[in-house]
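Q: Any chance you could fold what I've pasted below:
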Amino acid sequence: MSSKKQEMLRIAEKLGVSIDAVEGEIKHLRLNQLKIVDLLPEMLIMVRSLISSETFSYRRNQIGVMNKGVLISFQNILDKTEKGETFAARNMNNRPHVRITPSHVESEILFPKGMHVQQITILVELEYLKRFVGIDRNKLYYLFNTDKTFWIEEFMSPEMVILVSQLANLSLENVLSEAFYRLKALELMYMLFSNLLNRENTEHANLSKAEINAVYLVRNAIAYSLDKSPSKDELVKLSGMTELKLRKIFTQVFGRGIYEYYNHLRMQEAAKLLKQYNLSVSEVGYKLGFSNLSYFGRLFEKHFGLKPKKWQNEYETKYK
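A: Presented below is the predicted three-dimensional model:
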């Protein structure tokens, strides 16, 4: 067995995954990169890049290397979208994002055939995290109530993308590499928690697996139809919840109301079309379902601080 796969078995044991399960399925994985930085008892950092040759799944049990902790996973740290592929045609799970869960949550991990996993996972001990956040921990109370099952997803800012890239490309043989990893992990958490403080206020209820799955069905339905939002009745029916419950849980997980989240996705796609495909402002607006280009411009400016054309020109000047 290769050294990378031996290392994966060691990681799996620390992260609560059955060794028998991993040994049975590891043959389906092509490991491009795998690093573990053991900073226990405070933190454990894992960097991995792998591709599955077959569809398989395994169950991750409660993580036992610390009594109580939070698992922060920076998913798809390299956004390698093929040219010509539209945002609506892609699985939302392929976009760079962050997920936060308590370390005791058990979950089923699915690897579809051909899936390319690129992630940095930080397991951080709860009391250490409280000390890091300090007096502001009351504002992020839901992260520290690990008796409840919470599930948070947040967009990855450009600054966070730069940081995770630094972590992914650092060699463990560098001078003071463990100190560097610790500093950058704390910096990432600072940026992440700063973003969480800007979220829409909502009550954080205990979530079931079915409720989490339901809001992801709704989120994906929105993401696959950026030029035309599904109707409220369609989304309620899809979720199997009441409208009120859907709105509450959606905001709890994604930090925005459904309509605000939909517009955020549209603006992220608009920026991508403007900078990567050099489309005109009108082409982008119409492509994303805006019949009123003035409204499109105002919405874009609200998100990025500049009108679309000026933003596109500044991007071209800076990067081309």
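Q: going forward, measure contacts and count neighbours with C-alpha atoms only.
A: Noted.
Q: Next up, the contacts around the nearest residue in space to Met191 that is not next to it in sequence.
A: Excluding the flanking residues, the one nearest Met191 by Cα to Cα, 6 or more residues apart in numbering is Met160, at 7.0 Å. Residues near Met160 by Cα atoms under 8 Å, 6 or more residues apart in numbering: 188, 191-192.
Q: now do Ser280
A: 274, 309.
Q: run the last query once more with 10 Å
A: Each residue near Ser280 by Cα atoms under 10 Å, 6 or more residues apart in numbering is listed here: 273-274, 308-309, 312.
Q: Is Asp227 within a helix or a strand, and which one?
A: If you go by DSSP states H and E, Asp227 is not part of any helix or strand.
Q: In the helix or strand harbouring Leu129, which residues are buried?
A: Leu129 belongs to helix 126-133 when assigned by DSSP H and E. Neighbour counts over helix 126-133 (16 or more other Cα atoms under 10 Å) mark 126, 129-130, 133 as buried.
Q: what do you get for stretch 52-64?
A: 52-53, 58, 60-63.
Q: one step back: now the buried residues of helix 126-133 in CSV, please, with extra columns for distance to Ser103.
A: Shown next, in CSV, are the buried residues of helix 126-133 (distance: Cα to Cα, whole Å):
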residue, distance to Ser103
Leu126, 10
Leu129, 13
Lys130, 15
Val133, 18
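Q: For the comparison step, fold the sequence that follows:
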Amino acid sequence: MKSVLKSHSFAQKTITRTFPKDFKTAKLNEETLITNGALVKGETKELVLDGIKISVRNGSITPPFVVDVEHDFPFLKIHFEIEGSSRYTPKNEKSVAVYIPNGHYNFFYLPEVKGQLEYDCTKRKTLEILFTKAYLERVFGHTFKNLSAEFGTALEQDIPFVMWEQSKPITAQLHLIIEEIVNCNYGECIKKAYLESKITEILAIFFDCLSHKQTQHDLCIPKEDHLKILHAESIISKNLKNPPSILELSHLTGINQFKLKQNFKLIFGKPIFTYVTELRMVKAKKLISEQGYTIAETAYEIGYKNPQHFTAAFKKKYNYLPSKLKTD
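A: Below is the predicted model of the structure:
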């Protein structure tokens, strides 16, 4: 399997990457690629499992940055644009346009990839997961095709499929899984099993969305209101210690309280208060496990006046005490 990337921004103009057929490998293969050109700098960590390729990118570019891309294999991909944006414009009939803005993600199948990628942000941080139809069948059997007639038909008949016409914001639940994948430091055998379990978890979330037909609801939200909800989420995520009330958030975003609550739940899958709690728990995990914060310090940092209230909320969410993170 081969991927060819061409751009005048590359020092060598053309980059060709080859991979084993269907990403088949008996063990975990891991490689770190460093780029230090005039227009693009950064690091890409690539991990190939059995049927999966994970790419973790972190770097900077000088926009507009345009790349001609071609893959000689069917493209099943989960793409998280953690920071930055990505726009794919096809040059054939076997793929469709995919745009993923900052803080969004999508899941798509392109039988043939030949087109142009464009990046218009100065910084990019992404998690990209490629896998094969054979991998899906190995993990889920043939049942996944029954979850969505459109998705099943697309895979069987090689029809391009994009899960969401408008890419979705990365939720607190997915942010946590992304952090667990990106920061996984286990040894080879354990790491392989751990990463496979996390990818299965993401796919289970996506297939659950397909089975509940949630995609159609989001398309009913006017673009202006959609942008206001994204702005509301941004305000919340930056003010976890002292988040605004619904009334304050309504004034800050220019959308009435009813629409704010209704559309927030449609886009992010849960009420605002529940979403705030999940973001707080995600941040708490990082503070304790990565930065060595005490339970009391963590509680204060994420907006709990009483550490016991924080501990109770953490246990309700994860089914174990936050103190366990200190001993792992």
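Q: one step back: tell me which of the contacts of Ser280 of structure 1 you also see in structure 2.
A: By both residues aligned by TM-score structural alignment, their matches' Cα atoms under 10 Å, the contacts of Ser280 of structure 1 still in contact after alignment to structure 2 are 273-274, 312.
Q: before we move on, the earlier item: return the subset of the buried residues of stretch 52-64 of structure 1 lying in strands.
A: 52, 58, 60 (DSSP state E).
Q: Next, the contact list for the residue nearest to the second one when sequence neighbours are not counted, please.
A: Setting aside the residues directly before and after it, Tyr58 of structure 1 is nearest to Ile109 in space (Cα to Cα, 6+ apart), at 5.4 Å. For Ile109 of structure 1, the set of contacting residues under the criterion of Cα under 10 Å, 6+ apart consists of 17, 56-60.
Q: What segments of the stretch 51-200 of structure 2 are strands?
A: 52-61, 65-71, 75-83, 86-90, 98-100, 104-110, 113-119, 123-131, 161-162, 168-169 (DSSP state E, counting those that start in this stretch).
Q: Dump these to CSV, plus distance to Ile34 of structure 2.
A: CSV is the format used below for the strands of the stretch 51-200 of structure 2 (distance: least, Cα to Cα, whole Å):
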stretch, distance to Ile34 of structure 2
strand 52-61, 10
strand 65-71, 18
strand 75-83, 19
strand 86-90, 20
strand 98-100, 24
strand 104-110, 24
strand 113-119, 19
strand 123-131, 14
strand 161-162, 31
strand 168-169, 29
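Q: tell me how far the helix or strand hosting Leu47 of structure 2 is from the chain's mean position?
A: Assigned by DSSP H and E, Leu47 of structure 2 belongs to strand 40-48. Here the centre of strand 40-48 of structure 2 is set off from its chain's centre by 16 Å, with Cα atoms, centre = their mean, to the nearest Å.
Q: now it and strand 123-131, what's the angle there?
A: Calculated by axes from the mean of the first three to the mean of the last three Cα atoms, to 10 degrees, strand 40-48 of structure 2 forms an angle of 20 degrees with strand 123-131.
Q: Tell me what angle strand 40-48 of structure 2 forms with strand 65-71.
A: Angle, strand 40-48 of structure 2 to strand 65-71, by the same axes, to 10 degrees: 20 degrees.
Q: related to what we said a few turns ago, got JSON lines for the buried residues of stretch 52-64 of structure 1, with distance to Lys228 of structure 1 too?
A: Shown next, in JSON lines, are those (distance: Cα to Cα, whole Å):
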{"residue": "Ser52", "distance to Lys228 of structure 1": "33"}
{"residue": "Ser53", "distance to Lys228 of structure 1": "35"}
{"residue": "Tyr58", "distance to Lys228 of structure 1": "36"}
{"residue": "Arg60", "distance to Lys228 of structure 1": "37"}
{"residue": "Asn61", "distance to Lys228 of structure 1": "40"}
{"residue": "Gln62", "distance to Lys228 of structure 1": "40"}
{"residue": "Ile63", "distance to Lys228 of structure 1": "41"}
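Q: Tell me the one among those residues nearest to Thr202 of structure 1.
A: Gln62 (27.3 Å; Cα to Cα).
Q: quick one: the helices in structure 1?
A: Under the criterion DSSP state H, structure 1 carries helices at the ranges 3-14, 19-25, 126-133, 141-144, 158-169, 177-196, 209-223, 232-239, 243-254, 258-276, 281-287, 293-304, 308-319.
Q: Now do the buried residues in the shortest one.
A: To tie it back to what came earlier, the one meant is helix 141-144 of structure 1. Judged by neighbour count (16+ other Cα under 10 Å), helix 141-144 of structure 1 contains these buried residues: 142-144.
Q: What of the last one?
A: Judged by neighbour count (16+ other Cα under 10 Å), helix 308-319 of structure 1 contains these buried residues: 308, 311-312.
Q: Off-centre distance for that helix?
A: On Cα atoms, centre = their mean, the centre of helix 308-319 of structure 1 falls 27 Å from that of its chain.
Q: So which other helices or strands are in contact with it?
A: helix 258-276, helix 281-287, helix 293-304 (3 or more Cα pairs under 10 Å, 6 or more residues apart in numbering; DSSP states H and E).
Q: What of the first one?
A: With contacts taken as 3+ Cα pairs under 10 Å, 6+ apart, helix 3-14 of structure 1 sits against helix 19-25, strand 29-39, strand 43-52.
Q: Just tell me which of these ends up closest to Leu265 of structure 1.
A: Nearest to Leu265 of structure 1, of those and by Cα to Cα, is strand 43-52 at 25.7 Å.
Q: so Glu316 of structure 1 makes contact with Lys275?
A: Yes - applying Cα atoms under 10 Å, one finds Glu316 of structure 1 in contact with Lys275, separated by 7.4 Å.
Q: Could you name every residue contacting both of those two?
A: Counting by Cα under 10 Å, 6+ apart, Glu316 of structure 1 and Lys275 have no shared contacts at all.
Q: between the kept ones among the contacts of Ser280 of structure 1, which is nearest Glu25 of structure 1?
A: Using Cα to Cα, these come closest to Glu25 of structure 1 at Leu273, 38.5 Å.
Q: For the closest one, what is the corresponding residue in structure 2?
A: Taking TM-score structural alignment, the alignment pairs Leu273 of structure 1 with Leu287 from structure 2.
Q: Its match - nearest residue in space that isn't next to it in sequence?
A: Leu287 of structure 2 sits nearest to Tyr293 (Cα to Cα, 6+ apart), 5.5 Å away.
Q: Contact partners for the one you found?
A: Contacts of Tyr293 of structure 2 by Cα under 10 Å, 6+ apart are 284-287, 299, 301, 326.
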